[in-house]
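Colleague: this is a predicted model, with the sequence first.
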Amino acid sequence: MAPHQDSDTDDTEDSDETPEDLSRAALVAARDLRKDRIALAVRSGTSGPDRRRALAGLVEDALVRAWKAAVAEVPVRRNRRPAAEGLALAAVGSVARGDAGPASDLDLVLLHDGRQLSASDVGELAQRLWYPLWDAGLRVDHSVRTPGQSREVAASDLSAAIGLLDLRVIAGDAALVVRTRTSLLGDWRNGIRRRLPQVLESLGERAARFGEAAHLLEPDLKEARGGLRDVTVLRALAASWVTDRPHGEVDDAHTRLLDIRDALQAVTGRAVDRLLLPDQDSVAVACGLTDADELLAEVSDATRTIAYAVDVTMRAARQSLPPRRLRPGPRRPRLRPLGHGLVEHDGEVVLGVGVRAAEDPVLPLRAAATAVRSGLPLSPVTVRHLADDCPPLPDPWPAPAREAFVAMLAGGGPALAGVWESLDRAGLIVKWIPEWAGVRNRPQRNAVHRHTVDRHMIETVIMIQGALRDVSRPDLLVLAALLHDLGKVAGALDHSVTGAPRAARVARRLGLPPEDCEVIERLVREHLTLIELATRRDPDDPHTVEELVKAVDGRLETLSMLRALTEADAVSVGSVAWTAWRARLVNDLTARARTALRGEEPPGPAPIGEAESDLVRSVLADGRPRVAIGAMDELHVVTVVAADRPGLLADIAGVLASQRLTVKSALVRTVSSDDGDHAQDIAVDTWWVDNGAGDAPEPAAVELALRRLGDGDQTVLDPLHRREAGYRAPSGAPARPRVVLLPGASAEATVLEVRAADRPGLMHAIGSALARVGVDLRSAHVATHAGQAVDVLYVSEPGGGQLSPPRVAETVSALVDAGSLPGGETEHAARVLPF
């Protein structure tokens, strides 16, 4: 877009328009700009670059009108030359680059030479310039500076320095803007040795704050790693003359990201850059994509390309600016042999002289394993040569190829992610594992996950390194970690079942014998079994251990690998998925399964301890409930001992919820006492609860609340009722729960799984429903993820035994009613899962 140049003539001098006319026209143009930009983005039908050029024209025309109105009253100095000769309106940021979106902010600078007008006159001019834009509702980031002040700001502020490199004239003295930009560029180039560490630090800070756009469910298209801000950094590095920036793929990725940003702003009508979940389907349609998953895959691919380009360019910049040396003269390259014809050069792994890539199909794998082992990145040029020149691997792979592949994975560490990314960018991963294409860049519709499916599997490989020395077949374990989520493809109902045969196919292609392929297939199919049994089933029930033993085919070594895979999978997801409490549950169930596999007698249900027996005797003496509270890992253990009665479970859950405690698990036991005159049942209930960072409640307060509830005083639950009244379910939360019957999960109880939108008092509502139906709760296992509660309930008749089919139906209906959100329908839905 050619800039308007008004340096030699006064635009208003020969016009018949009065300053008032110009001001009105400027305000109308600014108001029209706000709606015309959105209208153009919605209706234009042109390509992204053409549309953005048209948007830039609209912006520039409105700004020129605002400029004419503002300078119309600038006093005329000597020789009738306009004072505006030393003034200019300039743009920085996306407006200057011509890639602003339909609702992007206007980043403007009023530049003056400090001689033509006094400071007060410049201030008045700035007010006349900005006010029409503000009155029109436009978002303006503005400043008033001289060239010297601009250089001072750039010297002290890295972000300003990078932004000012794009300084471009909109109206006024173009020569003033050009001189200022030239000075700023000179300062940037002369100071790049000092600036480069600052650039690297700012990249890290933004990545830590906003995350990696490629792996986020709601990425910030501008600020997150791989976003539009990183493209600006690439331009700045290229402007320093110490390195060039990649083009081709990077330019295409930048264009795609701008198109998505434009669609987001057109859909929302606001200057937003974060792609929120409620907007994604609409943005996908605006971009001509099928759905939000395809949209996020596009974002992931584009931002991965940009992030990789930033890493490569930063390395090139650092290599071109080595530490200052005492000796003058040219710098000799340092070549450190790494084996297999590979050498280290400038901190990268490169091919040595005379290596014949065209004759060695295993060379890319050896290079990758060498890079991971040495903790160095692969040179981009080397990766391209390996991808283009090396012949394809045979099917099945020869043993050296498989060994190099496993060595790369087992090398682990931070280097693995970078090396894998470079291989993936070059297309080598999909050549080796065609099934990888189905999960590449695939988003995970789960707020717990931090990464896309493919990156999550790499993170799992990294996390499993510590367990490799503890198993007899570390090669099978690391391959299972790499392939465990290979079934998360479009349309898969159960990714474990879908992924198992895919993983086996990959294992066969790698040249593993059938028995090893079967182990990998089993680990992939069962990789969720241990965590689900440990957190959602009763470990004291023999059927729970039997299911785990069956899942590992009765093999201790497979159990050990499954235990390691379970932890690595969860840890790579994040701290929410793997806590000390979850680790305790997994370890307990694994120990029980090991005992069974060794043919030893498994431990029975946890007995009543001495401390609990003392509480039972106190309750028998005076009939009052007793409460003990202790700490376990990051949770509190609340033990409630009270005379058993209908509704006791609901009362306990209600009191805990009133104390703002979140129930994670519950074990319900009953002790029968017969003193000769009458028998009495005493409930000994253990609740594992989480109260965030708060202190544990006082046992006396819980005891008092339970006594008042036992006497019929329901006001105890008023705090809970107030929380429930103020609760607003998240948009899109299902109004009705799903209740699933798990047949065969226990021989002594009926096992029901309740999946419902989590809310305050949900467990209290469930307990009340069970009391109304008249069934006993033997144990409860509670998990909450992304606002969804999964409660597994072991229920039985009051005298013991499983529920009859009519009683199951009655209980399911009551649980659906209890778990439904206010205003939601209460039709129940239950289904039977084979086990």
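Modeller: Yep, that arrived. Residues are numbered from 1 along each chain as shown.
Colleague: alpha carbons only for contacts and neighbour counts from here, please
Modeller: Fine.
Colleague: in the protein, which helix is the longest?
Modeller: helix 292-320 (DSSP state H).
Colleague: report the buried residues of the host helix or strand of A503.
Modeller: Assigned by DSSP states H and E, A503 belongs to helix 495-509. The neighbour-count check on helix 495-509 (16 or more other C-alpha atoms under 10 Å) flags 495-504, 506-509 as buried.
Colleague: which is the next helix or strand following the longest helix of the chain?
Modeller: strand 335-339.
Colleague: helices or strands up against the next helix or strand after that next one?
Modeller: Beyond strand 335-339 on the C-terminal side, the first helix or strand identified by DSSP H and E is strand 342-345. Here strand 342-345 is seen to pack against strand 335-339, strand 348-351 when contacts are counted using 3 or more C-alpha pairs under 8 Å, 6 or more residues apart in numbering; DSSP states H and E.
Colleague: give the contact list for W688.
Modeller: By C-alpha atoms under 8 Å, 6 or more residues apart in numbering, the contact set of W688 is 635-638, 663-666.
Colleague: in strands only, show me those.
Modeller: Of those, the ones assigned to strands by DSSP state E are 635-638, 663-666.
Colleague: take a look at this one as well, against the first:
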Amino acid sequence: MSGAADKERPVSEIIAAACERERAGQSHGEVGPAIRRIVEARRKSVALEYARGDIAAERLARTIEEVIGALFSAGAALHPAARKLAVVAVGGFGRRLLAPHSDVDLLFLHDGDATAIRPLVDFMLYPLWDAGLKVGHAAHPPREAVRAAERDMTARTAWLDARLLHGESRVFRDFRQAYENLRKRTKKQFIAAKEDERAARHARAETGRYLAEPDLKEGKGGLRDLHFMRWVWKYAHETDIADPKGRKRAFSAEDIAAFRQAERFLWSVRVQLHALRGRAEEKLSFDLQPVLAERLGFNDRGDMTAAERLMRRYFMNAMEVGRLLRILTARLEEEREIARLSPAAIRTLPKALGRDEAGEGPNLRLHVGRLHFQNPARARKNPIDSFRLFRAYARRPDFAFHPEALAVVAASVRNVTAETRDDPKIAELFVSSLTEAKDPVRLLRVMAETGLLGAYLRAFGKIIGRTEYGLYRRYSIDETAYRAIGVLHEIIRGEASEKHPIASRILAAAPDRRRYFIALLLHEIGWGMKEAGIDAVERDIARIARRLGLGDDEARLVGWAGARHRLMQETVERRDLSEPASVRRFAEEVATRERLDLLLVLAVCHQRVVAANSWDDWTRRQISMLYDSARAYLEGGEEGLILRREASAEEARAEASAHLSARSGGERARQLDRLPTAVLKTAEPELIGRIADLVSAAENEGATAAVSARLRDGLIEAIVYAADRTGLLADLAGAVAAAGASVRSVQVTTSEDGKAIDVFAAQAVDGAIPDAELARRLHAKLLEAAQRAPARPPSFSRRIGDRRAMFHVPAKIRLDAEASASSLIVEAEGRDRPGLLYDLCAAFADLGLTIASAHVATYGARAVDAFYVRDGKGRKPADPARLAAIEARLRAALDGGEGARTPLTPKP
């Protein structure tokens, strides 16, 4: 029977006819393919026809029911054991919900004669498997099934939603009765086990609800959290948590509506996700986000793409799921604890919480050990009560929020007015809560989830749940700000003095830390502004900081630093710190020690959390070097900077001497004398020692080139020593790519006698931690390239799993002739890809330019590489025609990839 004809016939008729032909010997293996055609057609149609994913999932479940019903009917005619068998849907299938590629879970119940029912079970299962369905199943007598459920929590959970499809109802009733007996005597055990499972699942899925590529099913705020709520409430009270007519309700009518809406949204995304992938995919990966957004009706709007709007909706939905989860867990805890607590424990507020910045007598009480309002009706009308609630939590986070109190806070948000925002008492409550909280990250998240934070700080409200579409950021924009404040809190508590010694000293000496908290809270608000130029962001941050209680000067300081929180990081990534001009220009822009200190703290806290690999030992060393140099310049001018560099070089030289392999002091001194001054001024002592040993060993052996590579801090540190030549850096960059690595950073130095000393920090292209095999391969490729130029340009291919190609990054070229006294600084920005650094370096070689220094920075799919270049005579290129040629050639390299490559030709 053709697929086209099948569309016009009922499912039961198609399967019955196929079964009959097989039974009559007219065909073989026909039933499975017939089912496959039915299911595949239904998968496609539900994804296209139903905007609501829960309806699509219900329709697909109904189709599978029809398939199973047809198989059972055909099998029952052949096997008399059907009278003793009950076919039961469990799990999601039991709830009448199936995503296009979800498992179909079945329980076969029988009267104890497993042998008798086996042929009928096989008759049903094999065609389903042949159709490509993933069918989970178990077969038990009723009481044995319940004993299995008692031993296995997964089975007990799935069978909570058991639903009879076909067969013997008596057997199913026996099972239900036995299961009910188990449920009634194991409520506490089940809830505790599910809570432990949830905690472990959240830990596996990482601790954030706001990952840029969330797991729709297992992540925080995903479907599994909704399942958890359904399971524990139904197990405890034998009623559906989303049933407004249930005999016992966990939620208000408004929260039941919110639960259903959250579930509908997640099912809508999930159905389309499965349909797009053609398999059971639960991760909202970057490549799918734009397509999902289009299918779900999101469009580009203003400064947000459709994908960003989809993800913001997803995160707001996850936030709502989190709120509902808190309500339920509090309700369950209340049921457990209320019997054993005294009336005083339910009502009395500790004396320490009886007064705050707004005075005495806050409208608060304790209810079953949780913070609640004494008069909820008054709190709904007076937002200051909500801020006093959070102030109490900041002091005593061991008293969790009562869910009804958070519902009151959410209701009070509509009364947050301009008068509320300008109230100095409320500002004092808010800032004190933030700066004195024992867990400021959780405080801010909950405040955001109730809507209070976004209503009070409207500029911040515009970035709540917002994402940056791309591979760089790990979390949503607001989550990045919360976590950065978490790092600040960690430093203030003295828990990061070894990791962040400078920031620790700055904060320990600060008499008032409000500026640091406010600057970090507001440093990302430019993402929500229509006019996001740096001056506009600075004005907005300063305005809000002033409203939060900072004086004019301090507010301006916070505005300046918050708007430029990337300045320090961009300087270390794109400028040569061995050049005094780089430090001078940075220090003159910063202008004051106060700005420098605030900028350092912002850089550390932001970089620690913004991306998976945004903070490493190289970043720490470079930021520390820039801070120390800029501080020396601010305090002593040019002379102070020179003295600081000389002292640093002497200190580095002395420390490096201890790392050298030579035994005599004279030999060690000669080794260090061979190194360029720039190495002594910018490299750390241990690296200086390794460079000196490599240079000495190569010269002693008469080698034309030498390479040293080692694993360090999740990277491969490779030192290359070779005779300099036109195109050397391009050849080395090509060698890194050919080895299967990418360049994290490179320091390029040339000695007076024409020897190149290049230090690469390389990483695995797939983001994995490099291993010894990659280090060995990199060593071999670098040595080969250092010894001789390749006969032909290398070719690069995109690796499986490399997702950079899915993003569009406009090519940009920036030329700066003022920032360096001796070199033209060229910044090339575009989409990163294998061999990009090679292409850029090769372009310079083709133009007859030498690279004095190179600085590589990647932000997900975006690469920003900065080069200090000179012409063949060692001068800074200045001719307008040549500058135009540089820009055109580099743009071709960024845009053209393979087509932009030409063989390197040595220049005289």
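Modeller: Looks like it came in fine. Note that the structure is a prediction, hence the values are computed from the model and not measured.
Colleague: hang on, the earlier thing: the longest helix of structure 1: average distance to aligned residues in structure 2?
Modeller: Relative to the matching residues in structure 2, helix 292-320 of structure 1 has an average distance of 2.1 Å after the fit, by mean C-alpha distance after the TM-score superposition for structure 1.
Colleague: state the distance from E348 of structure 1 to Q319 of structure 1.
Modeller: Applying C-alpha to C-alpha, to the nearest Å, the value for E348 of structure 1 to Q319 of structure 1 is 10 Å.
Colleague: neighbour-wise, which of the two wins?
Modeller: E348 (18 against 15; other C-alpha atoms under 10 Å).
Colleague: and that one, what pairs with it in structure 2?
Modeller: Counting by TM-score structural alignment, E348 of structure 1 corresponds to R370 in structure 2.
Colleague: next up, the contacts around that match.
Modeller: R370 of structure 2 makes contact with 399-402, according to C-alpha under 8 Å, 6+ apart.
Colleague: go again using 10 Å as the cut-off
Modeller: 330, 334, 345-347, 349, 393, 397-403, 405 (C-alpha atoms under 10 Å, 6 or more residues apart in numbering).
Colleague: show me just the buried residues among the residues you listed.
Modeller: 330, 334, 345-347, 349, 393, 397, 399-403, 405.
Colleague: A656 of structure 2 contacts L680, correct?
Modeller: Yes. Under the criterion of C-alpha atoms under 10 Å, A656 of structure 2 makes contact with L680 at 9.1 Å.
Colleague: name the residues contacting each of the two.
Modeller: With C-alpha under 10 Å, 6+ apart as the test, A656 of structure 2 and L680 both reach 650, 672, 687-689.
Colleague: now stretch 61-74 of structure 1: which residue numbers in structure 2?
Modeller: Alignment of stretch 61-74 of structure 1 against structure 2: residues 66-79, by TM-score structural alignment.
Colleague: with respect to L482 of structure 1, which of the ones in strands among the contacts of W688 of structure 1 is nearest?
Modeller: K664 (30.7 Å; C-alpha to C-alpha).
Colleague: highest average neighbour count across the helices and strands packed on strand 342-345 of structure 1?
Modeller: Stretch with highest mean neighbour count among those: strand 348-351 (a mean of 24; mean count of other C-alpha atoms under 10 Å).
Colleague: list the buried residues of the helix or strand that contains N587 of structure 1.
Modeller: Using DSSP H and E, N587 of structure 1 falls within helix 580-597. Of the residues in helix 580-597 of structure 1, 581-583, 585-587, 589-590, 592-597 count as buried by neighbour count, 16+ other C-alpha under 10 Å.
Colleague: now do stretch 773-790 of structure 1
Modeller: 774-784, 788-790.
Colleague: likewise stretch 356-367 of structure 1?
Modeller: For stretch 356-367 of structure 1, the neighbour count (16+ other C-alpha under 10 Å) marks 357, 361-367 as buried.
Colleague: need the counterpart of H140 of structure 2 in structure 1.
Modeller: Using TM-score structural alignment, H140 of structure 2 sits opposite R145 in structure 1.
Colleague: ok, now A307 of structure 2?
Modeller: By TM-score structural alignment, A307 of structure 2 lines up with A292.
Colleague: related to what we said a few turns ago, for the helix holding A503 of structure 1, packing partners?
Modeller: Applying 3 or more C-alpha pairs under 10 Å, 6 or more residues apart in numbering; DSSP states H and E, we find helix 495-509 of structure 1 packed against helix 474-483, helix 514-525.
Colleague: in structure 2, what residues pair with the longest one?
Modeller: Counting by TM-score structural alignment, helix 514-525 of structure 1 falls onto residues 552-563 of structure 2.
Colleague: same deal with the first one?
Modeller: Taken onto structure 2 by TM-score structural alignment, helix 474-483 of structure 1 occupies residues 513-522 there.
Colleague: just the buried residues of that stretch, please?
Modeller: 514-522.
Colleague: can you redo the buried residues of helix 495-509 of structure 1 as JSON lines with distance to D252 of structure 1?
Modeller: Compiled in JSON lines, those are given as follows (distance: C-alpha to C-alpha, whole Å):
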{"residue": "H495", "distance to D252 of structure 1": "32"}
{"residue": "S496", "distance to D252 of structure 1": "35"}
{"residue": "V497", "distance to D252 of structure 1": "37"}
{"residue": "T498", "distance to D252 of structure 1": "34"}
{"residue": "G499", "distance to D252 of structure 1": "33"}
{"residue": "A500", "distance to D252 of structure 1": "36"}
{"residue": "P501", "distance to D252 of structure 1": "36"}
{"residue": "R502", "distance to D252 of structure 1": "32"}
{"residue": "A503", "distance to D252 of structure 1": "33"}
{"residue": "A504", "distance to D252 of structure 1": "36"}
{"residue": "V506", "distance to D252 of structure 1": "32"}
{"residue": "A507", "distance to D252 of structure 1": "35"}
{"residue": "R508", "distance to D252 of structure 1": "37"}
{"residue": "R509", "distance to D252 of structure 1": "34"}
